[in-house]
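A.B. asks: Prediction below, plus the sequence it came from.
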Amino acid sequence: LGLLPSVKPSCASLLSAGTLWLLSVIMSVYACPNICHCTDRNGVVVQCTSSNLENIPSNLPRDTVVLLLSSNRIKHIPKETFTDLYRLRELDLSHNAIDSVEVGAFQGISESLRTLDLSNNHLSSLPKDTLAKLHARVRLSHNPWHCDCSLQEVLRELKLDPETVNEVSCYTAVQEEYVGQPVIQVLDSGINFCNFHHKTTDVAMFVAMFCWFSMVTAYIIYYIKHNQEDARRHMAYLKSLPSTSHVSKDYDTASSGF
């Protein structure tokens, strides 16, 4: 009986710790960011549209199925942003200011995601593996894309939304003639931007080799001219010396005087 007072606080503390842990789990699963509106319809729909967000909220419910983040001021999507949202099926990031997406940004949701909207942003390029392994239908329209080999390789791996595919246009390009044209139409016409890349590399190598050859040639010419100058100076010096025959005559004249 004397031990009861010391046992009760221990049980209470354990109960309190367990309760806090349970609450933290519940909050991580069901909590909704203050700036967003969440509804539960066979999975949580998180509505954060037009909320003046500059970053993607970090405390999103883990059972989020639809995440709407359009019309904000988001500029960058870091690596592993959505890793815990294993049930996410629809992600709307349209009408933001996104100009960069890290490789691994969609890690953890590549299997579950069905729709990804990145339209109306500031994207001009993407790392090759950024959207790799995605099964989602992707919208990339109305971005200032730079049409080159890198973009061609990215598009090759994607399932583009057919309704907006012709709105993915070249804002800039490796060849000026393709600016303003839909990327898919350019590629379907048989154009291969990677060939331009290889040609550019070949030209750069040719220019480098030409510069190297020019430097070697210039050095050889300088070396020859320098040797010619040395030879001329040496010959002039030799000519300035008294000749052997003249020295011999002077010696014979001196000898006959004796």
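C.D. replies: Perfect, I can see it now. If you're wondering where the values come from, they're calculated on a predicted model, not measured in any experiment.
A.B. asks: hey, let's count contacts and neighbours off CA atoms from now on
C.D. replies: Fine.
A.B. asks: Spell out, range by range, the strands that occur in the stretch 101-250 of the chain.
C.D. replies: Per DSSP state E, counting those that start in this stretch, the stretch 101-250 of the chain carries strands over the ranges 115-117, 137-139, 145-147, 159-160, 170-173.
A.B. asks: could you dump those to a markdown table with mean neighbour count and distance to F106?
C.D. replies: Putting the strands of the stretch 101-250 of the chain into a markdown table (neighbours: other C-alpha atoms under 10 Å; distance: least, C-alpha to C-alpha, whole Å) gives the following:
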| stretch | mean neighbour count | distance to F106 |
| --- | --- | --- |
| strand 115-117 | 21 | 10 |
| strand 137-139 | 21 | 13 |
| strand 145-147 | 23 | 20 |
| strand 159-160 | 18 | 15 |
| strand 170-173 | 20 | 25 |
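A.B. asks: could I get the ones you listed as JSON lines with distance to D40?
C.D. replies: Shown next, in JSON lines, are the strands of the stretch 101-250 of the chain (distance: least, C-alpha to C-alpha, whole Å):
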{"stretch": "strand 115-117", "distance to D40": "19"}
{"stretch": "strand 137-139", "distance to D40": "24"}
{"stretch": "strand 145-147", "distance to D40": "37"}
{"stretch": "strand 159-160", "distance to D40": "29"}
{"stretch": "strand 170-173", "distance to D40": "40"}
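A.B. asks: dropping in the other structure now:
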Amino acid sequence: MKYHKPNFQGPAMKGDLLWLSSMLLLLPGAGSCPEKCLCHTPTKSVDCSRQGLKEIPSELPPRTQILHLQHNYIGDVPTSAFSSTPLLRTLDLSHNALLTLAPGAFLGLGHLQVLNLTQNSLHSLESKIFQSLPQLQELDLSFNNIQELPKFQGETLSHLTRLAIQRNQLQQVRRAHLASLPSLRVLFFKDNLWKCNCHLLDLKLWLESFVYKGGITDGVICSSPDIWKGKDLLKIPYELYNTCLPLLGNGAPIETQLPDTAQQDRPHPSQRQEQVDKSQSDCELKPKARPVNLRHAVATVVITGVVCGVVCLMMLGAVIYGCTYAAVMAKGHGEPLRHANEPRKFGEEKAPLGTSLA
């Protein structure tokens, strides 16, 4: 008896294979793992670290929640680079060669909670770069070359609790940028080029309020001017900023205007800019002003010295006067003997002898 193999290539089986193939074509990359990456399905994590990558890998599993891309050579993040992984919660791009981030680099990551961009070469950040991350809780921008922070949007970063910006090129941070982060609890600032002049007064006030409410910070350590180099901004006395009161957090002078003042009385924008520049220059020239209490102490010492000097001069004058008076009086007691031996002048009458004896 001959054995016949069952025929699995019937019309029904061929139809099922065609349907399955079409579904796989409609879901490109479904269940696949990029080359040089390790995909761990139970934890929904993909590890592409230390693989010499120069760009964001394509065909990432769509259910990925944790993506490790650290220690590579990725130079930029294009727009919608992670659109295939909308469920991402943790993204690690640290220790790469990032120079720029496209304005829509993180579009579609509405569930992202942790973003690590430390140890890159970022110089600036587009103002709306984090607008598409409403659930972001931790942001690490440390060890870059960032010179100015973007204006954080409080309505989209309302859940941000931890911000790290150490080791950058920051000289100042506007108070309004940080005040728009209502949930912020931890803030790391050290090792920047903080210029402790008038423009940091608002940051000082905000930090004091932040710490008072239980916030954690490593402080702002001044790099300039020289008299405050290495000092904590929170420990600089307020007297230093007496000349800075006309400045607001945005660097503009305070403009007080009465309600009935005409619109045309307002200064021209060019004049206003001149006022700003003048205020800034005045501020720059007066960072070494002595504290008020020290000036008062010096004035008190000077006045006391003057008074003591005057009193000493008066006492010396009194001594001289007393000595002179005593000498004159002593000299006056010897005068009668001299007058008795002198001849009488013409016209003087000699007193009777009896009278003289009396």
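C.D. replies: Ah, there it is. What you are looking at is a predicted structure, and each value in this text was computed from that prediction instead of being measured.
A.B. asks: so L53 of structure 2 touches I74, yeah?
C.D. replies: Yes - between L53 of structure 2 and I74 there is a contact at 6.2 Å, judged by C-alpha atoms under 8 Å.
A.B. asks: Strands of structure 2, residue ranges please.
C.D. replies: For structure 2, the strands defined by DSSP state E cover 38-40, 45-47, 66-68, 76-77, 90-92, 100-101, 114-116, 138-140, 162-164, 186-188, 216-217.
A.B. asks: L158 of structure 1: what's it in contact with?
C.D. replies: L131, A132, L134, R137, V138 (C-alpha atoms under 8 Å, 6 or more residues apart in numbering).
A.B. asks: Could you report the distance from it to I184 of structure 1?
C.D. replies: Counting by C-alpha to C-alpha, to the nearest Å, the gap from L158 of structure 1 to I184 of structure 1 is 12 Å.
A.B. asks: Can you show me the helices along the stretch 201-350 of structure 2?
C.D. replies: 201-212, 269-285, 292-332, 335-341 (DSSP state H, counting those that start in this stretch).
A.B. asks: that older thread, quick one, which of the strands of structure 2 gets closest to T355 of structure 2.
C.D. replies: strand 216-217 (108.9 Å; C-alpha to C-alpha).
A.B. asks: Just tell me the aligned range of the closest one in structure 1.
C.D. replies: Across structure 1, nothing matches strand 216-217 of structure 2 (TM-score structural alignment).
A.B. asks: Same check on stretch 282-302 of structure 2?
C.D. replies: Using TM-score structural alignment, stretch 282-302 of structure 2 pairs with nothing in structure 1.
A.B. asks: What's the end-to-end length of that stretch?
C.D. replies: So stretch 282-302 of structure 2: terminal residues 28 Å apart, C-alpha to C-alpha.
A.B. asks: Verify the contact between A81 of structure 2 and F106 for me.
C.D. replies: Yes - here A81 of structure 2 reaches F106: they are 6.9 Å apart, a contact under C-alpha under 8 Å.
A.B. asks: and these two? which has more neighbours close in?
C.D. replies: Neighbours per residue (other C-alpha atoms under 10 Å) separate A81 of structure 2 from F106, with F106 holding more: 23 against 19.
A.B. asks: Can you tell me the closest non-neighbouring residue to the more buried one?
C.D. replies: S80 (6.0 Å; C-alpha to C-alpha, 6 or more residues apart in numbering).
A.B. asks: and that neighbour, how many neighbours?
C.D. replies: S80 of structure 2: 15 neighbours (other C-alpha under 10 Å).
A.B. asks: Could you do D188 of structure 1 as well?
C.D. replies: Counted by other C-alpha under 10 Å, the residues lying close to D188 of structure 1 total 9.
A.B. asks: Tell me which residue of structure 2 matches up with it.
C.D. replies: Under TM-score structural alignment, D188 of structure 1 pairs with L203 in structure 2.
A.B. asks: do the same with Q47 of structure 1
C.D. replies: Match for Q47 of structure 1 (TM-score structural alignment): D47.
A.B. asks: So that match sits against P34, correct?
C.D. replies: No - using C-alpha under 8 Å, D47 of structure 2 is not in contact with P34; the gap is 9.8 Å.
A.B. asks: before we move on, back to that, wait, what's in contact with the residue nearest to the match of D188 of structure 1 when sequence neighbours are not counted?
C.D. replies: In this structure, L203 of structure 2 finds its nearest non-sequential neighbour in R175, 5.3 Å apart by C-alpha to C-alpha, 6+ apart. Applying C-alpha under 8 Å, 6+ apart, we find R175 of structure 2 in contact with D202, L203, W206, G249.
A.B. asks: Pull the contacting residues for the last one.
C.D. replies: G249 of structure 2 makes contacts with R174, R175, A176, H199, L201, D202, L203, as judged by C-alpha under 8 Å, 6+ apart.
A.B. asks: For it, give its distance to W206 of structure 2.
C.D. replies: Counting by C-alpha to C-alpha, the gap from G249 of structure 2 to W206 of structure 2 is 10 Å.
A.B. asks: nearest spatial neighbour of the residue most central in space within structure 1, skipping sequence neighbours?
C.D. replies: Centroid-nearest residue in structure 1: P127, 4.4 Å away (criterion: C-alpha atoms, centre = their mean). Leaving out its chain neighbours, the residue that sits closest to P127 of structure 1 by C-alpha to C-alpha, 6+ apart is V103, at 6.6 Å.
A.B. asks: Now that the one you found has come up, it's in contact with K79, right?
C.D. replies: Yes - V103 of structure 1 is within contact range of K79, at 6.2 Å (criterion: C-alpha under 8 Å).
A.B. asks: Among the two, which residue is more densely surrounded?
C.D. replies: Using other C-alpha under 10 Å as the criterion, V103 of structure 1 and K79 rank with V103 on top: 18 against 15.
A.B. asks: separation between that one and L131 of structure 1?
C.D. replies: 8 Å.
A.B. asks: Kindly report the same for H146 of structure 1.
C.D. replies: H146 of structure 1 is 17 Å from L131 of structure 1, by C-alpha to C-alpha.
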